[in-house]
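Asker: Output the structure for:
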Amino acid sequence: MSSVSNLARIALSLGLPAGLLDRGPSLRGTKFLAKAALKARFSDSGRPFQMVNVGACDGALFDDVTPWLHRIPKARAMLVEPIPYNQKRLRANYPDTDRFVIEPVAVTRTKGTITVHTFDAAALEAGTLPIEFIGCSSVTDTNLMSGKNAWGEADANFNKFAPHLKDIEVPSETLQTLLDRNGITHIDAFLVDCEGADWIVFEQLDLKRYRPGMIKVEVGALPAPEIGQVVVKLKTAGYQVGFQAEDVWAFA
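Answerer: As a prediction, this is how the structure comes out:
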C-alpha cells in the first residue's frame, strides 16, 4: 500500500464522528490506531508503538488490527503463534525481524509443552478446507474441534473436515516470561485470539504495570463465566468496554 493511501486511511479514520464511534467499538479501535500512526509519523516521542498479539495467526486474515503495524512508522510487535504453518505465513507478512518478533509458543499458566488441536497444513494449502480454518487451532475442545454445535452433530460437513484434524505438541510459556524475554516495558495495543484459551492468556496481563491504550479479546469461544471475568478485570481497571461480534474491545 502506498504512503498516500496510508495517509488517506488515517485521515478518514480520525474524522469518524463520536456518535458513530460509540456504536462501534472496532471503529474506536481504528481511530486509536490512526492517532498512533499520525503521532509516529509527525512526532519524535522516542518511544515506538508496541503491540503484543497472542494468537497472531498470519497477521492478515480476518484481522483488522495487526495490519496497522505497516501503517504506523517504526511500530514494533511481539507476535505469539504456536502453529508452524501460521508462523511461516506470519513471517512472510512481517519480514522485518528487528521490529517484529515471532514467539513460536503457546501461552499457558506454566512453562512446558501443550497439545494443540489444529488442521493439516497440506489440506489448508490445497484449499481442501475453508480458509478460515487457518486461524482455528486451539488448546481447548472448542465446538469447531469437536463438531458439537459447529455445523450440527449430524452435519456431513464435520465428517468431511474431521479427517484433517491433528494434534501437535508445542512449547508453552507464561505471558510474563515472553514479555520479559523481549524486553517489553510498555504496551500500546494488546490482542488475544486463542480460540477458547483467551482468558488463560488475558488473566496473566498485569494491567496496572502495562496499561495498554487498547485491548481486544476474542470471547466467542469462552464459557460465560470467563467472559464475565474478562469484563470484570477491564472494568475494575477503569477501561471503557464494548462488545462487537465475538470480541471485547477496551480503551484506557
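Asker: only C-alpha atoms for contact and neighbour calcs from this point on.
Answerer: OK.
Asker: How about the contacts made by D198?
Answerer: The contact partners of D198, taken as CA atoms under 8 Å, 6 or more residues apart in numbering, are 192, 217-219, 222.
Asker: give me that answer again for 10 Å
Answerer: 54-55, 107, 191-192, 217-222, 226-227, 230 (CA atoms under 10 Å, 6 or more residues apart in numbering).
Asker: same question, D193
Answerer: D193 touches 53-57, 135-136, 138, 199, 201, 216-221, 247, counting by CA under 10 Å, 6+ apart.
Asker: from what I can see R47 touches I184, true?
Answerer: No: assessed by CA atoms under 10 Å, R47 is found out of contact with I184, at 11.6 Å.
Asker: higher neighbour count, these two?
Answerer: Between R47 and I184, I184 has the larger neighbour count (other CA atoms under 10 Å), namely 16 against 10.
Asker: for that one, helix, strand, or coil?
Answerer: Using DSSP: H, G, I helix; E, B strand; the rest coil, the structure places I184 in coil.
Asker: okay but it is in contact with V52, surely?
Answerer: Yes: taking CA under 10 Å as the definition, I184 is a contact partner of V52 at 9.2 Å.
Asker: list the residues that contact both of these two?
Answerer: Residues touching both I184 and V52 (CA under 10 Å, 6+ apart) are 77-78.
Asker: the strands in the stretch 51-200 of the chain, which residues?
Answerer: Here the stretch 51-200 of the chain has its strands, by DSSP state E, counting those that start in this stretch, at 76-80, 100-103, 106-107, 112-119, 165-173, 189-192.
Asker: what packs against the second one?
Answerer: Counting contacts by 3 or more CA pairs under 10 Å, 6 or more residues apart in numbering; DSSP states H and E, strand 100-103 packs against strand 50-54, strand 76-80, helix 84-93.
Asker: now these in JSON lines, with distance to W151?
Answerer: Compiled in JSON lines, the helices and strands packed on strand 100-103 are given as follows (distance: least, CA to CA, whole Å):
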{"stretch": "strand 50-54", "distance to W151": "27"}
{"stretch": "strand 76-80", "distance to W151": "29"}
{"stretch": "helix 84-93", "distance to W151": "24"}
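Asker: for comparison, sequence B:
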Amino acid sequence: MARTAVSRALPVGVLDRGPALRGTRFLAGAQRRATPDRPFQLINVGACDGVLFDDVTPWLRRIKGSRAVLVEPIPYNQKRLRENYPDTDRFIIEPVAVTQEKGTIRIKTFDIPALEAGTLPIEFIGCSSITDSNLMSGKDAWGEEDGNFEKFAAHLTDIDVPGDTLQNILDRNGIEYIDAFLVDCEGADWAVFDQLDIERYRPGMIKIEIGALSAEEMGKVLVKLNAADYQVGLYAADVWAFAH
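Answerer: The predicted model follows:
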C-alpha cells in the first residue's frame, strides 16, 4: 500500500527514473479500471510459482476479475503455481517452454529434493533454463564468477519438457489483447520476446529480465522496444517498458 501511494504521489519526471515504481502505478491504475467487460489480462512466461521474487503477478489477486496465462515448464513449479492461483477459469497454466517450434526440449534445472531440503538457496526454485545461462555456468547476472557455484553444481539436472511457440500459446487460449507481458526465462528471454507481435498486442507494460542475456541480446530487446515507441527504464536486472 505504501509503495502504491508513493507511485501515485511522485511527479512523472521523478517516476520515469524509477521504472519499478512506475510499474506499481500502472498496476494500481489497472486495479481501479478493472471491469467485467474488459478484464485485466497478463501473460507471464517463466512464471515460477507466481510469488517468489515477483512484484507483478501477485497483483492478479488484487485486480478484480483479472485473467492470466502463466507459462511454466517445470512440474514442481506448476504445482506451486496452481496452489497460489487456484481459479482455473481465470488463471491458465501452460506447462510448456516457449520454443521456436513445437516439440520436446531439454531444460536444465535443480534437483527438487535439494530445493525442498534447503540445500540450495531459495532463489534457485525459479532458476531453470534451456540455455547455458550465466547461472548455469557459475556466474552471477553480470558475468562475475560465483565462488559458491561448486557447492550447487552437483544438484543441476536435465529434464525433458514440451515446447511450443508463443503465438500457438496465445492462439489456443484466445488471447486478443495483453495488458502486461512478463518474461523471466534465465537466458532465453530474448528468444521469447522476439516472438511477441508487439504491434498486434501492444501491452501497456512489458517487463523482461535481461541479466542472463548476452550484450547483443540485451541490445535487441532495447531496440525492439524503442522501435515500437515504448518508454524504457532499467531496474536491477530487468527492463520495464510502458506504451505511450
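Asker: Let me see the TM-score of these two.
Answerer: The TM-score (TM-score structural alignment, normalised by the length of structure 2) is 0.94; 241 aligned residues with a CA RMSD of 1.6 Å.
Asker: thinking again about what came up before, highest mean neighbour count across the strands of the stretch 51-200 of structure 1, which stretch is it?
Answerer: When these are scored by mean count of other CA atoms under 10 Å, the highest mean neighbour count falls to strand 106-107 (a mean of 30).
Asker: how about E103 of structure 1, what's its partner in structure 2?
Answerer: Aligned by TM-score structural alignment, E103 of structure 1 pairs with E94 of structure 2.
Asker: now E246 of structure 1
Answerer: Aligned counterpart of E246 of structure 1 in structure 2: A237 (TM-score structural alignment).
Asker: tell me the contacts of the closest residue to that match other than its chain neighbours?
Answerer: Spatial nearest neighbour of A237 of structure 2, excluding adjacent residues (CA to CA, 6 or more residues apart in numbering): G211 at 4.6 Å. Applying CA under 10 Å, 6+ apart, we find G211 of structure 2 in contact with 133-135, 140-143, 184, 186-187, 189, 218, 236-239.
Asker: picking that back up, next, count neighbours for the match of E246 of structure 1.
Answerer: A237 of structure 2 has 14 neighbours, counted by other CA under 10 Å.
Asker: my guess is it contacts I208, does it?
Answerer: Yes: contact criterion CA under 10 Å: A237 of structure 2 and I208 qualify, at 8.6 Å.
Asker: picking up where we left off before, how about the residue nearest to A237 of structure 2, what's its match in structure 1?
Answerer: Taking TM-score structural alignment, G211 of structure 2 has G220 as its aligned residue in structure 1.
Asker: need the helices for structure 2, in chain order.
Answerer: Secondary structure of structure 2 (DSSP state H): helices at 2-9, 12-15, 19-33, 75-84, 112-117, 149-153, 166-172, 189-193, 198-201, 215-227.
Asker: Report the angle between the longest one and strand 41-45.
Answerer: Think helix 19-33 of structure 2. Calculated by axes from the mean of the first three to the mean of the last three CA atoms, to 10 degrees, helix 19-33 of structure 2 forms an angle of 140 degrees with strand 41-45.
Asker: same question, the last one
Answerer: If you take the same axes, to 10 degrees, helix 215-227 of structure 2 sits at 170 degrees to strand 41-45.
Asker: measure Y76 of structure 2 to T24 of structure 2 for me?
Answerer: Separation of Y76 of structure 2 from T24 of structure 2 (CA to CA, to the nearest Å): 29 Å.
Asker: Would you mind telling me which of the two has more residues around it?
Answerer: The residue with more neighbours, out of Y76 of structure 2 and T24, is T24; 20 against 13, by other CA under 10 Å.
Asker: Go ahead and confirm the more buried one touches V56.
Answerer: Yes: the pair T24 of structure 2 / V56 is scored as a contact, 8.1 Å apart, by CA under 10 Å.
Asker: coming back round to it: ranking by neighbours, what's the top pick from the contacts of D198 of structure 1?
Answerer: Sorting those by how many neighbours each has (other CA under 10 Å) puts V107 first, at 32 neighbours.
Asker: Can you tell me how far that one is from A150 of structure 1?
Answerer: According to CA to CA, V107 of structure 1 and A150 of structure 1 sit 25 Å apart.
Asker: Same question for P225 of structure 1.
Answerer: P225 of structure 1 is 21 Å from A150 of structure 1, where distance means CA to CA.
Asker: Dump the contacts of D198 of structure 1 to TSV, plus distance to A40 of structure 1.
Answerer: As requested, those are arranged in TSV below (distance: CA to CA, whole Å):
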residue	distance to A40 of structure 1
V54	23
G55	25
V107	30
L191	20
V192	24
V217	25
E218	27
V219	31
G220	33
A221	35
L222	35
E226	36
I227	34
V230	30
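Asker: Of the residues you listed, which is the nearest to R99 of structure 1?
Answerer: Closest approach to R99 of structure 1 among these (CA to CA): V54, at 16.3 Å.
Asker: what sits against the residue mapped onto that closest one from structure 2?
Answerer: Using TM-score structural alignment as the criterion, V54 of structure 1 maps onto V45 of structure 2. Counting by CA under 10 Å, 6+ apart, V45 of structure 2 touches 69-73, 94, 96-98, 166, 181-185, 189, 192-193, 208.
Asker: All set, thanks.
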